[in-house]
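J.: using only what follows, build the 3D model:
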Amino acid sequence: MVMSLDLSGLKATVLGGDERETETLRLLQQQGAVVDAYGCPPSAEKVLGRPQANSVRAALDGAAIVICPIPYPAADGSLYAPQSKEKVYLSVDDLSTLAPGAVLITGVATDVMRTAETTLDFQLREYEHDNDLMILRASAIAEGAAAVAIQHSPVTIHRSSIVLTGFGRTGVALGSLLVAMHARVTVIARNPVARAIAYQMGMESYSFEHLNDVIKNADMIFNTAPALLFTRQVLAHIPEDTVLIDMSAPPGGVDRDAASDLGVHFVWARGLGGVAPRTVAQSQWIGITRLLQAAGIQA
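T.: Purely as a prediction, here's the structure:
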């Protein structure tokens, strides 16, 4: 069920992202918004009925609503925009063209967004830490991670020895899926409660002190923890045929240079929610609707 808002006549701009953002454009349009886009996938132009804006500034000019991707911005501040020909950056000058009282919704705000909010007339809202929204999209992310493993591993998930580092919202969904696929899953987590939950779900569980010993026998490793866990010293314990899939946000949980030097089969799997764009976009729409209502746009 898609939650409704009356956005009639309001300009709504979507920046960057993947097919989820195309679906978000469609949902905004269904609520009566006049939509624009920059840095979105080519599929966005079918929704728009015309080419995307030729610059960030043009896309933002007069916008009352701006939607940016959930995946974390890169270290250089660029938005997640894997299908854009150019990197997508926001500047304070660009944001100054927004309509008075505009609402900018993003997964995690960049420094530029935070600086601009202190001097310009717009509201900044983040939904990366909206627990129920993140749980709603966790299943799609877990399925995407499994698809990456199937593509990159020489063995099946079924009966494989899999190490899962981190056991938050995404880790729980992924662990449940892997167990259902009859993998032998070992969870590495700091929180003893998380380790107890993993054990109750049919997984082995250990603290991070045991990481080096556990990964020696792994066929696949999934990292969901937002910290640099896989240093050169840790990577040296990973077997040659093991695939290491890092699902964490920038700057990531793996020393990528060391992984390359050591010949570790490493995949940085960003934007996994995009594997089921309609499902994930509709769950994100729940969060977008809630934030717009909180900002004064009522259903």
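J.: rest of the way, CA atoms for contacts and neighbours
T.: Will do.
J.: can you name the next helix or strand after whatever helix or strand residue 57 lives in?
T.: Assigned by DSSP states H and E, residue 57 belongs to helix 56-60. Downstream of helix 56-60, the first helix or strand assigned by DSSP H and E is strand 65-67.
J.: structure for this one too, so we can compare:
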Amino acid sequence: MRKISVAIVGGDLRFVRLAQLLFEQGFLTFVYAISHPDIPAGVKVAKSLEDISTCDYIIGPIPFSRDGKNLYTPLSNLSVSIELFIDYMNSSYLCLAALKPDVIYMLDKHGLKYIDLMEMDEIATLNAIPTAEGAIQYAMQNSEITLTDSKCIVLGFGRCGKVLAHKLKGIGADVFVEARSTKDLTFIEAYDYTPVPLGELKQHLWKFDFIFNTIPVQILDFTHIDAMNKNALYIELASVPGGIDIDYANEKGVYYLPAPGLPGKVAPTTAAKILYHGLKIIMHK
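T.: Here you go, the predicted structure:
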């Protein structure tokens, strides 16, 4: 019986763990633009994109790109341009993540088969767990106070916001959650958090010890930053551009802590199992 071939291109430590898992599960496994001593000897190290162009499935990094030009390859000295990557793809099913509109346009233009893994509830919802735990870890490591009895606000009530608010409440924090929709605000109140409508956010900011942002849109301008507690820790969980005016925040001395890609940093083995779970769903479809 022919083995299913899967190639991993780029990515952080979670993709090393995924390569191990795929190999252990009997897949014909390739890696390209990712190097680590934990990659099993039986995994094939591709020398070029051409070497993996006929694989059944190709898994890209998370995020797919940081600079909009090249794939995210933190564990390799190789630079892989988005255009070159797409040019070499043909029959493979592409499992990519956090795709920007211009990349989606290029994929569609080439008629490629692909999925954005971060749009799969089966992955994104589970991914919120290591993200939330990582955010709490970062908060504890970068503050002189406990989360217990602290005042925290979570900006956004999506997958990550829901899980993070729940875990902060469990630790004993006084949890506020910002949201736009009245439906979300009603659920926030039902879960025994304090709801904060976006339009009223500014008048509450002075009281928070920790601000966790999950919204990839700038909602905190200079007026919000001026209203913040000067000792607050702001943790950025959202993708670029994030939720705050970074230049003004730096100018005002805000303790700004970027925290992208937390699952791959704080829980790479769990993150790899989540990706594997999603890949199996894709294969069965």
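J.: report the TM-score for the pair.
T.: Superposed pair, TM-score by TM-score structural alignment, normalised by the length of structure 2: 0.88. Supporting alignment: 283 aligned residues with a CA RMSD of 2.5 Å.
J.: which residues touch the helix holding residue 57 of structure 1?
T.: The contact list for helix 56-60 of structure 1 (CA atoms under 8 Å, 6 or more residues apart in numbering) reads 13, 15, 36-38, 53, 66, 88-90, 94-95, 97-98.
J.: nearest to residue 219 of structure 1 among these?
T.: Closest approach between the contacts of helix 56-60 of structure 1 and residue 219 of structure 1, by CA to CA: residue 88, at 36.7 Å.
J.: pretty sure that closest one sits against residue 76.
T.: No - assessed by CA atoms under 8 Å, residue 88 of structure 1 is found out of contact with residue 76, at 10.5 Å.
J.: what lines up with residue 144 of structure 2 in structure 1?
T.: Applying TM-score structural alignment, one finds that residue 144 of structure 2 aligns to residue 154 in structure 1.
J.: structure 1: which residue goes with residue 40 of structure 2?
T.: That one, residue 40 of structure 2, aligns with residue 47 by TM-score structural alignment.
J.: please identify which helix or strand holds its match.
T.: Assigned by DSSP H and E, residue 47 of structure 1 falls within helix 44-48.
J.: would you mind listing the buried residues in that helix?
T.: For helix 44-48 of structure 1, burial by neighbour count (16 or more other CA atoms under 10 Å) applies to 44-45, 47-48.
J.: before we move on, what about stretch 191-207 of structure 2?
T.: Buried, per 16+ other CA under 10 Å, within stretch 191-207 of structure 2: 193-197, 201-202, 205-207.
J.: cool, stretch 74-93 of structure 2 as well?
T.: For stretch 74-93 of structure 2, burial by neighbour count (16+ other CA under 10 Å) applies to 74-75, 80, 82, 86, 88-89, 92-93.
J.: how about stretch 92-108 of structure 2?
T.: Buried-residue list, stretch 92-108 of structure 2, by 16+ other CA under 10 Å: 92-99, 103, 107.
J.: quick one on the thing from earlier: what separates the helix holding residue 57 of structure 1 from the chain centre, distance-wise?
T.: Distance of helix 56-60 of structure 1 from its chain centroid, counting by CA atoms, centre = their mean, to the nearest Å, is 23 Å.
J.: try stretch 272-285 of structure 2
T.: Its chain's average C-alpha position is 17 Å from that of stretch 272-285 of structure 2, according to CA atoms, centre = their mean.
J.: ok, now stretch 148-166 of structure 2?
T.: That offset, for stretch 148-166 of structure 2, works out to 16 Å (CA atoms, centre = their mean).
J.: and that stretch, what's buried?
T.: Buried positions in stretch 148-166 of structure 2, judged by neighbour count with 16+ other CA under 10 Å: 150-157, 159-166.
J.: show me where structure 2 has strands.
T.: Ranges of strands in structure 2, per DSSP state E, are 5-9, 28-32, 44-45, 57-59, 93-96, 113-116, 151-155, 174-179, 194-197, 210-213, 233-236, 255-258.
J.: which strands and helices sit next to the shortest one?
T.: Packed against strand 44-45 of structure 2, as judged by 3 or more CA pairs under 8 Å, 6 or more residues apart in numbering; DSSP states H and E, are the following elements: strand 28-32.
J.: so the strand it packs on versus strand 5-9, what angle?
T.: Orientation of strand 28-32 of structure 2 against strand 5-9 (axes from the mean of the first three to the mean of the last three CA atoms, to 10 degrees) gives an angle of 20 degrees.
J.: average distance between strand 28-32 of structure 2 and structure 1?
T.: Following the fit onto structure 1, the mean deviation recorded for strand 28-32 of structure 2 is 2.5 Å by mean CA distance after the TM-score superposition for structure 1.
J.: re earlier: what's the nearest residue to the match of residue 40 of structure 2 if we skip its chain neighbours?
T.: Once flanking residues are discounted, residue 47 of structure 1 sits nearest to residue 26: 6.2 Å by CA to CA, 6 or more residues apart in numbering.
J.: contact partners for residue 178 of structure 1?
T.: Residue 178 of structure 1 makes contact with 146, 157, 184-185 under the criterion CA under 8 Å, 6+ apart.
J.: what's the most distant pair in these?
T.: Pairwise distances across the contacts of residue 178 of structure 1 (CA to CA) peak at 14.0 Å, for the pair 146 and 184.
J.: okay, now residue 118 of structure 1: neighbour count?
T.: Residue neighbour count, defined by other CA atoms under 10 Å, stands at 11 for residue 118 of structure 1.
J.: likewise residue 28 of structure 1?
T.: Counted with other CA under 10 Å, residue 28 of structure 1 comes out at 26.
J.: now the buried residues of stretch 191-207 of structure 2 in JSON lines, with distance to residue 237 of structure 2?
T.: Output for the buried residues of stretch 191-207 of structure 2, formatted as JSON lines (distance: CA to CA, whole Å):
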{"residue": "193", "distance to residue 237 of structure 2": "20"}
{"residue": "194", "distance to residue 237 of structure 2": "21"}
{"residue": "195", "distance to residue 237 of structure 2": "20"}
{"residue": "196", "distance to residue 237 of structure 2": "19"}
{"residue": "197", "distance to residue 237 of structure 2": "20"}
{"residue": "201", "distance to residue 237 of structure 2": "18"}
{"residue": "202", "distance to residue 237 of structure 2": "20"}
{"residue": "205", "distance to residue 237 of structure 2": "18"}
{"residue": "206", "distance to residue 237 of structure 2": "21"}
{"residue": "207", "distance to residue 237 of structure 2": "21"}
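J.: nice, that's everything, thank you.
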